[in-house]
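**Student:** Below are the sequence and a predicted model for it; my questions follow.
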Amino acid sequence: MRELREPNDTMTALVEAQDPLRVAVVDGAARWTYGELDATANRLAHRLTEAGVGRGDVVALYAGRSAPTLAAMLAVLKAGAAYLPLDPDYPDARVRFVLEDSGARTVLVPDELRERLPTVSTASVLSLDDDLSAYSAVNVKVAVDPMDPAYLLYTSGSTGRPKGVAVPHRALLNFLIAMRDLLNSGEDDIWLALTSLSFDISGLELYLPLVTGGRTVIAEPAAARDGDRLAGLIRAEGVTHVQATPSGWRVLLAAGYADPHVT
């Protein structure tokens, strides 16, 4: 496990340092190694850089949980920008407001969701399904300050208009290092990615395994709502860590799930 050594380290640097042959992400039948995840993220980062994306920019992600989405999140960070997750299930009015308010200059979206994306004239749209094989798989050379924003999240807006909150690289890295030490995380940990990307705590289940050489198992939306399928996924992939809302745990418990070895 690579230790935090330099004050300017980032979360992506720790991911890049993992064994490229180990499985990093499981997404249905797809099993991506660290090498494949990093290469995919690097190619997209080069694509974003070519499009003019850089430090201080915001790139929106209109997508659900998937291995390509996770690679896209890493790609935006590698390009020096901040990503803004947008839940496709949110009302169009909220999505449009957040895009305009954040000043996002680019939106990444899979082809299957392109027609659902509300039109915003200030942002260009890039497909997550584009062929990026012509782009380099090596790391993008972009200097990132620890206080640069890594991602933006918007509040629910229940007391008025949603408000954007920027989380800097230093805060993200400090959180992951603290949780790594608290949970004694390592290569044998397998986390279930169950939380919407628009919720801050999703970063724990997505990134903590990746900075410790472990594995992230992505739960598709249908499985997240089906206790039997979710329990089956946990057992099949040997998941060691699950975090869920009370309603999520009720779904699992109602399906008869109980495993003392899962934390």
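**Tutor:** Thanks, I have it.
**Student:** going forward, measure contacts between C-alpha atoms and count neighbours the same way
**Tutor:** Fine.
**Student:** Tell me where the chain has helices.
**Tutor:** 11-16, 34-50, 67-78, 92-102, 169-183, 202-211, 221-224, 227-237, 246-254 (DSSP state H).
**Student:** Make JSON lines out of those and add mean neighbour count and distance to residue 150.
**Tutor:** What follows is the helices of the chain, written out as JSON lines (neighbours: other Cα atoms under 10 Å; distance: least, Cα to Cα, whole Å):
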{"stretch": "helix 11-16", "mean neighbour count": "20", "distance to residue 150": "10"}
{"stretch": "helix 34-50", "mean neighbour count": "23", "distance to residue 150": "14"}
{"stretch": "helix 67-78", "mean neighbour count": "25", "distance to residue 150": "6"}
{"stretch": "helix 92-102", "mean neighbour count": "17", "distance to residue 150": "14"}
{"stretch": "helix 169-183", "mean neighbour count": "16", "distance to residue 150": "5"}
{"stretch": "helix 202-211", "mean neighbour count": "23", "distance to residue 150": "11"}
{"stretch": "helix 221-224", "mean neighbour count": "15", "distance to residue 150": "25"}
{"stretch": "helix 227-237", "mean neighbour count": "18", "distance to residue 150": "30"}
{"stretch": "helix 246-254", "mean neighbour count": "15", "distance to residue 150": "28"}
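**Student:** And here is the other one:
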Amino acid sequence: MLLPQLLVSAVESAGDAVAVVEGSRSLSYRELDAVSSRWARWLIGRGVGPGDAVVVAVPRSLESVVVLWAVAKSGATFVPVDPGYPAERVQFMVADSGAVLALTVASVAQVVAGSAGSVPVVVVDEVSVAAQVRGLSSRPVSYADRVRSLEPSDAAWMIYTSGSTGRPKGVVVSHAGVGGVIAAEREHFGVDGSSRVLHVCSPSFDVSLLELGVGFSAGATVVVAPAGVGGGPDLADVIASQSVSHVFMTPGALGSMDPAGLDALRVVVVAGESFTPDLVRRWSVPGRRRFFNAYGPTETTILATSSAELVPDAPVVIGSAIAGWGRSCSMSGCVRCPRVWSVSCMWPGRRWRGVITVGSG
């Protein structure tokens, strides 16, 4: 399943349900589909499509979700860039990505423009731009609307990791492996239409795509944490006030909060760092709140493994290969993982080798 298909899969069945909420603002699935289709058409009208990279330097918000949907629908590659990063890092990421366009918002536009070099910068909440978008059709974007055909081998997103030398390394993930990983983990973590999934991970941390993928594909409500909130009492307040049922975050962020009073929270998934059994003891409540550990380098389409439920006083493990991904294969120059298939990267001008997740059969 291609990324745009995955994102809109619940629009028909849950059109009037709340898709995303940020504070007092919200959009239903039907509204999110409509506004993102207009933005996708605006991108397509400027020749943007499959094979093009679009930098998205928008702080976590309702707008960042809309822009992600729009870029995905256009068929272009989503390149998340945190505008809070040092200017030198942002400059490198924008230039190295080969982006044809950078999207941002007024609050950080000056910073982004100063780091974009020759890449055109569009401020999505600028009055004149918003007026252009409102005048476009909101009907669903189809293959016939795109400037080029969108294929499973095309890049869905490109995320920069720190790299082994400390220099950012762009990792391209194709559409081919996304649907399987999202479907497997949605079932594993019990995300359904009644769930309220927290969106708190940095857009430069690929688990943010897991938050959005499992939430939207299930017809759940995605709760967006304010951009400046990443842990501690402020994040706990968001989880409590918004009755969040599922969280995906680093152990450090989880450990900064007190679990008391988070009665609606049913599933906790940690990834990205090691942790001690004490974190499990604090957060796992067998029969009421389940605790999972997940692991995987960015090259393996978000995750390589996820654990069964971890309970207090039991060993902390990273688990086994994600359900449905049991067949091993030959690796050449890539991460040593039995769940991925080494393929030549299709990104123009790149010489490293990428990976796509391989299903059984």
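**Tutor:** Received the coordinates, thanks. All values derive from a computational prediction rather than experimental measurement.
**Student:** Reformat the helices of structure 1 into JSON lines and put distance to residue 124 of structure 1 next to each item.
**Tutor:** As requested, the helices of structure 1 are arranged in JSON lines below (distance: least, Cα to Cα, whole Å):
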{"stretch": "helix 11-16", "distance to residue 124 of structure 1": "25"}
{"stretch": "helix 34-50", "distance to residue 124 of structure 1": "11"}
{"stretch": "helix 67-78", "distance to residue 124 of structure 1": "15"}
{"stretch": "helix 92-102", "distance to residue 124 of structure 1": "11"}
{"stretch": "helix 169-183", "distance to residue 124 of structure 1": "25"}
{"stretch": "helix 202-211", "distance to residue 124 of structure 1": "26"}
{"stretch": "helix 221-224", "distance to residue 124 of structure 1": "27"}
{"stretch": "helix 227-237", "distance to residue 124 of structure 1": "36"}
{"stretch": "helix 246-254", "distance to residue 124 of structure 1": "36"}
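**Student:** mind checking which of the ones you listed is nearest residue 196 of structure 1?
**Tutor:** helix 202-211 (6.5 Å; Cα to Cα).
**Student:** now the closest one: which residue numbers in structure 2?
**Tutor:** Under TM-score structural alignment, the counterpart of helix 202-211 of structure 1 in structure 2 spans residues 208-217.
**Student:** ok, now stretch 39-50 of structure 1?
**Tutor:** Residue span in structure 2 matched to stretch 39-50 of structure 1, by TM-score structural alignment: 34-45.
**Student:** thinking again about what came up before, out of the helices of structure 1, nearest to residue 261 of structure 1?
**Tutor:** helix 227-237 (10.8 Å).
**Student:** Other residues contacting that closest one?
**Tutor:** 192, 217, 219, 223-224, 251-255, 257 (Cα atoms under 8 Å, 6 or more residues apart in numbering).
**Student:** which one of those is nearest residue 143 of structure 1?
**Tutor:** The nearest one, if we look at the contacts of helix 227-237 of structure 1 relative to residue 143 of structure 1 and count by Cα to Cα, is residue 217, at 30.5 Å.
**Student:** Settle this for me: the closest one is touching residue 31, isn't it.
**Tutor:** No: applying Cα atoms under 8 Å, one finds residue 217 of structure 1 not in contact with residue 31, separated by 9.3 Å.
**Student:** Between the two, which contacts overlap?
**Tutor:** With Cα under 8 Å, 6+ apart as the test, residue 217 of structure 1 and residue 31 both reach residue 25.
**Student:** More neighbours: these two, which one.
**Tutor:** Set residue 217 of structure 1 next to residue 31 and count neighbours by other Cα atoms under 10 Å: residue 217 wins out with 26 against 16.
**Student:** Name all residues that make contact with the more buried one.
**Tutor:** Contact analysis of residue 217 of structure 1 by Cα under 8 Å, 6+ apart lists 25-27, 190-193, 237, 239.
**Student:** ok, now with 6 Å
**Tutor:** Applying Cα atoms under 6 Å, 6 or more residues apart in numbering, we find residue 217 of structure 1 in contact with 25-26, 192-193.
**Student:** Can you select the buried ones from these in PyMOL?
**Tutor:** To isolate the buried members of those in PyMOL, using 16 or more other Cα atoms under 10 Å:
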select buried, resi 25+26+192+193
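**Student:** Could I get the contacting residues of residue 253 of structure 1?
**Tutor:** Per Cα under 6 Å, 6+ apart, neighbours of residue 253 of structure 1: none.
**Student:** 8 Å instead, please
**Tutor:** residue 227.
**Student:** Kindly report the same for residue 29 of structure 2.
**Tutor:** 10-11, 14-20.
**Student:** can you do 6 Å?
**Tutor:** Per Cα under 6 Å, 6+ apart, neighbours of residue 29 of structure 2: 11, 15, 19.
**Student:** now for the second one: what does it line up with in structure 1?
**Tutor:** Following TM-score structural alignment, the counterpart assigned to residue 15 of structure 2 within structure 1 is residue 20.
**Student:** Please tell me I have it right and its match contacts residue 36.
**Tutor:** No: counting by Cα atoms under 6 Å, residue 36 is not a contact partner of residue 20 of structure 1; they are 7.5 Å apart.
**Student:** separation between the counterpart of residue 194 of structure 2 in structure 1 and residue 239 of structure 1?
**Tutor:** Matched across to structure 1, residue 194 of structure 2 falls on residue 188, judged by TM-score structural alignment. Separation of residue 188 of structure 1 from residue 239 of structure 1 (Cα to Cα, to the nearest Å): 10 Å.
**Student:** Also residue 74 of structure 1?
**Tutor:** 23 Å.
**Student:** what do you get for residue 116 of structure 1?
**Tutor:** Where residue 239 of structure 1 is concerned, residue 116 of structure 1 sits at a distance of 33 Å (Cα to Cα).
**Student:** Compare those two (neighbour count), which wins?
**Tutor:** residue 239 (21 against 13).
**Student:** Tell me which residue is most central in structure 2.
**Tutor:** residue 209 (1.6 Å; Cα atoms, centre = their mean).
**Student:** Can you tell me the closest non-neighbouring residue to the aligned partner of residue 120 of structure 2 in structure 1?
**Tutor:** Alignment note (TM-score structural alignment): residue 120 of structure 2 maps to residue 124 of structure 1. Computed as Cα to Cα, 6 or more residues apart in numbering, the closest residue to residue 124 of structure 1 that is not its neighbour in sequence is residue 106, at 4.8 Å.
**Student:** Return the residue of structure 2 aligned against that neighbour.
**Tutor:** Checking TM-score structural alignment: residue 106 of structure 1 goes with residue 101.
**Student:** close enough to count as contact, that match and residue 54?
**Tutor:** Yes: at 5.1 Å, residue 101 of structure 2 and residue 54 qualify as touching, with contact defined as Cα under 6 Å.
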